[in-house]
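Asks: curious how this folds, go ahead:
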Amino acid sequence: MAKRDPNGRLRTLLAEARWSGQDFARAVNGVAAEAGLTLSYDRTSVSHWLAGTKPPAHVVALAAEALSLRTRRRIAAADTGLARPSAAARTEGGQADAGPDFGVGALGEIPVYSSAWRPPQEPPQDPERAGVRTGRRGGARIGLDHVRAAEAVLPVFRNSDMMFGSGLARPALTAYLATTVAPWLRADAPPSVRHRLLGATSRLAYTAAFLCFDGNQHGVAQAYYRAALRLGREAGDPQCHAPVLRAMSVQAHHLGHRTQALELAQAAAREAGRLPTLQAAFVTGQLAVAEAACGDRRAAIAHLAGAQKLLERSEGQSAPIGDYHQAALCHQEAEALAALGDGPGAIAALGASLRHRPPAERRARAVTAARLAELHLGQGHLERACAAWHEVLDAVPQLESARVTDALRRMRGRLRAVRASGVVRPLLERVAAGT
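Replies: Next up, the predicted model:
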């Protein structure tokens, strides 16, 4: 058996991160969970790595990402001392960042919101390298009827998601993209038809990504977002790719990647001047949330005010993706204020969001009510928190949403210590009864 050399580079990085072996293992497992992987490394595993054992290539990328997030600087796979030479060269060469062709499953070796990935500044020059194969390869010719069909199904999937959550619509949409739309992208078509098809497919991929996000399939969601971004850029349509960047910022913020969320929001906001007023408000509001999460109070408040002004000027506008209204702006305001430590302000904003939220947007109402309950509990308002959670339970029988399920799981954990309370007991009984 060949003698292994101790991994001094990894030991130095762990010292910089102020991590024990168990801390590092837990962080690697956490990054893996974001990408939809279940790992169970522990301090013994890290001891083996320090002694010279090389884990699989995808674990090396996860380890590098965990260290990057901890140290707040870019740490490549090769820097960890864990990568085999051939795997390190392949990852650093960028091939792992290739996107899906709508058979989304294998996501390469770059973890979700990796510090190795940044939003592109220019449209890709080569469609084959854009991650979604769109080259003309002969066979059937695509016409406007195909594009109209793709455009017609988009509101069906969006409305289903808003009313019933992602669980019912997601399998149908991803199958439609993989079996129907992907072959159209490979077929021959006149330039005007291809341009419109790229835009329609970008919007469908954006919607599929959001459905995966709502289902806690974060690695797959990011793959669809990247596909949507590349298609939108290939089409040269900022109304496609700017909302995608904003949505990626929302996901990164949700997962706790504050720096990446801000960079993505800034990239979306750079397109604001090329967007309809409604979409400009949409991306500006998310920029405020990302700035607040990074502690920039002045910029966040200014951009919230800017989003409000843009929204007021957008009366009568709508958008196939990136739609926006007062309820959405109030929700962004609440997230920004919560990040800035203004609990009462965030509660008031969420209350306004619920008042403005259309009844048909049931999943959004449930998510908003759950967040309101958590903020009330944080302020010591137990009775108000329970009232908000009852509103979540009112929507649950009609919804299939992992985010809502997660909110109920958090609720049970947070109320465990006060489960004997007169206002808590009926709520927990209702949860247990599934009503």
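
Asks: please count neighbours and contacts with C-alpha atoms only from this point.
Replies: Noted.

Asks: for A339, which non-adjacent residue is spatially closest?
Replies: Distances taken as C-alpha to C-alpha, 6 or more residues apart in numbering place A293 nearest to A339, at 5.2 Å, with adjacent residues excluded.

Asks: hang on, the one you found packs against G341?
Replies: No - counting by C-alpha atoms under 8 Å, A293 stays clear of G341, with 10.0 Å between them.

Asks: with neighbour numbers in mind, choose between these two.
Replies: A293 (24 against 13; other C-alpha atoms under 10 Å).

Asks: measure the more buried one to L372 for me?
Replies: Counting by C-alpha to C-alpha, to the nearest Å, the gap from A293 to L372 is 18 Å.

Asks: do A402 as well
Replies: 18 Å.

Asks: which of the two has more residues huddled nearby?
Replies: The neighbour count for A402 versus L372, taken as other C-alpha under 10 Å, is higher for L372 (25 against 18).

Asks: next, the contact list for the more buried one, please.
Replies: Applying C-alpha atoms under 8 Å, 6 or more residues apart in numbering, we find L372 in contact with I347, L350, G351, A385, A388.

Asks: to compare against the first, here's another:
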Amino acid sequence: MPPSRRRNENLRALLAEARWTQAALARTVNALAAEIDLDLNYDRTAVAHWLSGTRPAPPVPELIAEALTRRLGRAVSPAAAGLAGEPSVSTGGRLPASDTPVGTALTELCSMENDPARRASARMMPYREAELAKVAAGTTERVPAPRVPRREPDAGGDLGVVRLAVQFYSASFDTHGGRRARSALAAYLADDIAPLLREQEGQEPHRALLVEASRLSFLLARMYQDASVHGLAQRHFSTALRLADESGDATARAVVLRGLSAQGLGLGHRRIALDAAEAAAATRAPDAPSRAFLLSQLAVAQAACGRNRAARESLGRAERALAKGGRGGGAEPFTAYSLGSLEFQSAEVLRYTGDLPAARVALANSLAHRSDRDHRGMALSYAQHAEILMGLGHVEEACASWNSFLDHYVHLRSGAADLAAGRLRQLLTPFRNLPVATAVLHRTFAVASPSPHS
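Replies: From the prediction side, this is the model:
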């Protein structure tokens, strides 16, 4: 006869402290699973089993602990919730500790992508709301200004090669989405960049190399974010932040904070995302495109929190900064900010404030200033444009925008674009009796991404 299970009184006490029903915990765990691209459908009966002593399979114990952490406002571990019978992340997939030297952490974290066993467990790490809060709250200390010129004598050597890699992977992300070239970028960081950082430590180009390494880590984080693998994306953002800190480049740090703010805002953590955006925008960026880049996210976060007047002021400051820079375009990432991108952020601000007609105009301007090679930016802009048109009751015009979205979607392996395609189907299905809507729906199913979870 199998041994009887011991009731999980720890979890029962935490549920009582959280003032949660069993159904509420189940719903929250399902929502946290969606943040890491995992489809769970627990209900109150599953929680009843956990309370009776059943231990769910990984990564569910980590998700339960994160749900309780967010609810109670203090750290709750799987062990504290009575769910620590087995590690939630296998030994091979355990992430590097926060006190690991940054070069070693970079190697360990990035090497997981090309190890199937470790990759599967690492991708199931939950997104930590408390980590975003910690980073946002710890950004009041002023980071030293860059102590190395932006262009060093090494520009034609190792540093020049790394800068070319930044350009390549940034262009790949814009053109093909985050699900392409991710493994290649992870391998490049682990096998080339981390050893190079160790070799050049103490040498003249080292600080500039740290900045470029931070940018590459930032791009890898964006790729995971695009695939809705938000827990691992957050860890790569954190590594990018550590690299920026070691470089002493305040703007590099601010760029990562801006990325963390955008990720948190997309997941619904509005207040903390605003804190991170404020910290990023407080940096005295030396060039106008960087200032516009930071201020535009601040404007979106302020609008999301209902601070409409402040959002308009921040957006105006971003527009003036970009105009002062003389040009909004440029092919080089991290040193240029396009007018098309700023107009997209403007549309986000206007959507949050409820001004859909103005948001429609902003998105049309965004599309007019984007390169046709920017398939991801064009696709997401057309999708937003179509959704706004649907909100205004212009179904046929929305279908035209969605057709343009699909023109770019076929070039992408992008989770964000896949989600937009899902919203397309949801919004158009009630209008499937209209021939123009039926045609778009048929086309959408025909070009749907073959492997949305890759």
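
Asks: run the contacts of L372 of structure 1 past structure 2 and keep the common ones.
Replies: For the contacts of L372 of structure 1, the subset whose aligned partners also touch in structure 2 (both residues aligned by TM-score structural alignment, their matches' C-alpha atoms under 8 Å) is I347, L350, G351, A385, A388.

Asks: next step: those restricted to helices.
Replies: Counted as lying in helices by DSSP state H, out of the kept ones among the contacts of L372 of structure 1, are I347, L350, G351, A385, A388.

Asks: need the residues you listed in TSV with neighbour count and distance to G378 of structure 1, can you?
Replies: Below are those laid out as TSV (neighbours: other C-alpha atoms under 10 Å; distance: C-alpha to C-alpha, whole Å):
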residue	neighbour count	distance to G378 of structure 1
I347	24	10
L350	27	14
G351	19	15
A385	24	9
A388	20	13
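
Asks: V193 of structure 1 matches what in structure 2?
Replies: Using TM-score structural alignment, the partner of V193 of structure 1 in structure 2 is P205.

Asks: contact partners for the spatially most central residue of structure 1?
Replies: Geometric centre of structure 1, nearest residue: Q251, 2.4 Å, by C-alpha atoms, centre = their mean. Applying C-alpha under 8 Å, 6+ apart, we find Q251 of structure 1 in contact with F213, A261.

Asks: which SSE is it in?
Replies: Assigned by DSSP states H and E, Q251 of structure 1 belongs to helix 238-254.

Asks: with structure 2 overlaid, how far apart is that helix on average?
Replies: Taken against structure 2, helix 238-254 of structure 1 registers an average deviation of 1.4 Å after superposition, with mean C-alpha distance after the TM-score superposition for structure 1.

Asks: what are the buried residues along that helix?
Replies: Of all the residues in helix 238-254 of structure 1, those buried under the rule 16 or more other C-alpha atoms under 10 Å are 238-253.

Asks: kindly report the same for stretch 75-87 of structure 1.
Replies: Buried residues in stretch 75-87 of structure 1, counted by 16+ other C-alpha under 10 Å: I75, A76, A77, A78, T80, G81, L82, A83, A87.

Asks: then stretch 415-426 of structure 1?
Replies: Within stretch 415-426 of structure 1, the residues that count as buried by 16+ other C-alpha under 10 Å are L415, R419, V423, V424.

Asks: could you do stretch 159-167 of structure 1 as well?
Replies: Buried residues in stretch 159-167 of structure 1, counted by 16+ other C-alpha under 10 Å: S160, D161, M162, M163, F164, G165, S166, G167.

Asks: so which bit of structure 2 is that stretch matched to?
Replies: With TM-score structural alignment as the criterion, stretch 159-167 of structure 1 aligns to 171-179.

Asks: ok, and what's touching that stretch?
Replies: Residues contacting stretch 171-179 of structure 2 (C-alpha under 8 Å, 6+ apart): 180-181, 222-227, 373-377, 411-415, 454.

Asks: now, which of those residues lie within helices?
Replies: Of the positions in the contacts of stretch 171-179 of structure 2, R222, M223, Y224, Q225, D226, H375, R376, G377, G415 sit in helices, assigned by DSSP H.

Asks: just the buried members of those?
Replies: By 16+ other C-alpha under 10 Å, those give R222, M223, Y224, Q225, D226, H375, R376, G377, G415 as buried.

Asks: the fourth one matches what in structure 1?
Replies: In the superposition onto structure 1, Q225 of structure 2 corresponds to F213 when matched by TM-score structural alignment.

Asks: distance check, that match against C294 of structure 1.
Replies: F213 of structure 1 sits 22 Å away from C294 of structure 1, going by C-alpha to C-alpha.

Asks: in CSV: the ones in helices among the kept ones among the contacts of L372 of structure 1, plus distance to H303 of structure 1.
Replies: Output for these, formatted as CSV (distance: C-alpha to C-alpha, whole Å):
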residue, distance to H303 of structure 1
I347, 20
L350, 18
G351, 21
A385, 29
A388, 29
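
Asks: right, I'll leave it there.
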